[in-house]
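S.K.: below are the sequence and a predicted model; questions follow.
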Amino acid sequence: MPINSIVIRQLNLCPWKSVSDAMHKYTIHRNNKSYDELWLVEHYPIFTQGRFGSSKHILEPTNIEVIKSDRGGQVTYHGPGQQIMYVLIDLKRRKISVHQLISILEQTVIKTLSYFKIRAHNRLDARGVYVKNEKICSLGLRISKGCSLHGLALNVTVDLTPFLIINPCGYANMKMTKIQNFDHDVSITKVKYLLVSEFTDLMNYNYIKWQ
């Protein structure tokens, strides 16, 4: 039955807009028999601006495309080497709130980072996951028809330079970090499987189908 089942899709490296369009299409057409899904993807370089985002957080001209998103939050950067996990979850069916899902996503990342001996934490005043005072994972969600879209972006081996020309997530002087700064041999494949394992465990899914 779909209520305790989830489908995992590995999309690899894809343009942001094509994945966003597909995510919205899935949500529009899903019903109570549709499976929850996790989409694992990396994006070509792009800045995305949340639906209430301000252009003032882009600090200088850039050749990297800036595109509007309907997720929450301000501006962030996506690029190869950043593991993105989009969570297409029927919250009503799972009987969890948006705040509970955010907490589960943060705990998913914190538990994943512990495998690399990285001590991480969340912040209630600025959602996401941090190592000391540096941000390693950003979160942004939208809820439609009681279902979630978008998800988390965890910096694994991504080039952090583009973050220098924005206020990441709307916070001036926010420093970013990545797993590679702590484990030079980290692979995004390993991170991907750890994220799925931790998330599905925290969400109590008992049937997991990889596609």
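M.R.: Received the coordinates, thanks. Keep in mind the model is a prediction, meaning the values are calculated, not measured.
S.K.: use CA for all of it now, contacts and neighbours both
M.R.: OK.
S.K.: which helix is the longest one in this structure?
M.R.: In the chain, with assignment by DSSP state H, the single longest helix is helix 98-114.
S.K.: report the distance from it to the chain centre.
M.R.: 10 Å (Cα atoms, centre = their mean, to the nearest Å).
S.K.: helices and strands around that helix, which ones?
M.R.: strand 129-131, helix 188-202 (3 or more Cα pairs under 8 Å, 6 or more residues apart in numbering; DSSP states H and E).
S.K.: any idea which of the ones you listed is most buried?
M.R.: With neighbours taken as mean count of other Cα atoms under 10 Å, the helices and strands packed on helix 98-114 reach their highest mean count in strand 129-131, at a mean of 23.
S.K.: in addition, the following structure is provided for comparison:
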Amino acid sequence: MFHSIYPYKKRCLLYNQGLMPYLDAHAWQRSLLTDRIHDPSLDDVLILLEHPPVYTLGQGSNSDFLKFDIDKGQYDVHRVERGGEVTYHCPGQLVGYPILNLQRYRKDLHWYLRELEEVIIRVLAVYGLQGERIPAFTGVWLQGRKVAAIGIKVSRWITMHGFALNVCPDMTGFERIVPCGISDKAVGSLAEWIPDITCEEVRFYVAQSFSEVFGVELVESQPKEFFHSE
């Protein structure tokens, strides 16, 4: 549990998971969101995990940003309801899925996106790295390389999807797409600056930063058995 000298008013369940198939995590998010639409008093949730290699397309994203034939089935590709263009998930990339009731915070999606960026920027600062925002784009950059992608979906002010921070992934998967539809800006990972960095250590700082930025007390929890990764 993450404690602070500040009296938190909100509780947020923290699910620290390992490697989980994308569709399992997606179904879990949808279940949590549906539960909270029906009962808005339920606690907020932050899921931290990694995915096996997978490509995802946002709801209105352009499949031209894939550099391979989507019908050949060589790679797992899923179109989901988040905003944003195509992205890539794989081990070594830490993914965060906040399921938050924004009525407890601010009913402002731009504010929420900036706060998610702030979480990542504070994590980078722990390592002495200066994360940057680029106007007109969502995400976090480090010396001109995009290290964190963000894409969300909000239903009745309940959030799902979230952020993906490249910690120490195999970056070759990004070569098969135009990441986030941005062709003139490279992607990067923290391992380029900190060669021995691991997702395990970064998890702690992401959780700590999330707790500070959103003013919540994180309560480490275990999900239903169905959603335990192998």
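M.R.: Nice, thanks for sending it over. The model shown is predicted, which means the values in this text are computed figures rather than measured ones.
S.K.: after superposition, what is the TM-score?
M.R.: The TM-score (TM-score structural alignment, normalised by the length of structure 1) is 0.95; 209 aligned residues with a Cα RMSD of 1.4 Å.
S.K.: returning to what we had before: of all the helices and strands packed on helix 98-114 of structure 1, which lies closest to R9 of structure 1?
M.R.: For R9 of structure 1, the closest of these is helix 188-202, at 10.7 Å, according to Cα to Cα.
S.K.: for the spatially most central residue of structure 1, helix, strand, or coil?
M.R.: For structure 1, L152 is the residue whose C-alpha lies nearest the centre (Cα atoms, centre = their mean; 1.2 Å). Under DSSP: H, G, I helix; E, B strand; the rest coil, L152 of structure 1 falls in the strand class.
S.K.: same question for the one 5 residues further on.
M.R.: In the three-state summary, T157 of structure 1 is assigned as coil, counting by three-state DSSP.
S.K.: what does it correspond to in structure 2?
M.R.: Matched across to structure 2, T157 of structure 1 falls on C168, judged by TM-score structural alignment.
S.K.: so who does its match touch?
M.R.: Each residue near C168 of structure 2 by Cα atoms under 8 Å, 6 or more residues apart in numbering is listed here: 92-93, 189-191, 197-199.
S.K.: select only the buried ones of these in ChimeraX?
M.R.: Per 16 or more other Cα atoms under 10 Å, the buried members of those correspond to this ChimeraX selection:
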select :92,93,189,190,198,199
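S.K.: please identify which of the contacts of C168 of structure 2 is nearest to G84 of structure 2.
M.R.: Q93 (17.9 Å).
S.K.: so the closest one makes contact with G173?
M.R.: No: using Cα atoms under 8 Å, Q93 of structure 2 is not in contact with G173, being 11.7 Å away.
S.K.: quick revisit: mind putting the helices and strands packed on helix 98-114 of structure 1 in JSON lines, distance to S103 of structure 1 included?
M.R.: Converted to JSON lines, these look like this (distance: least, Cα to Cα, whole Å):
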{"stretch": "strand 129-131", "distance to S103 of structure 1": "10"}
{"stretch": "helix 188-202", "distance to S103 of structure 1": "10"}
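S.K.: how close does the longest helix of structure 1 sit to structure 2?
M.R.: Taken over the aligned residues, the distance from helix 98-114 of structure 1 to structure 2 averages 0.9 Å (mean Cα distance after the TM-score superposition for structure 1).
S.K.: how much space separates the aligned partner of S114 of structure 1 in structure 2 from L102 of structure 2?
M.R.: Taking TM-score structural alignment as the criterion, the aligned counterpart of S114 of structure 1 in structure 2 is A125. Distance check for A125 of structure 2 against L102 of structure 2: by Cα to Cα, to the nearest Å, it reads 26 Å.
S.K.: do the same with R11 of structure 2
M.R.: Distance from R11 of structure 2 to L102 of structure 2, by Cα to Cα: 13 Å.
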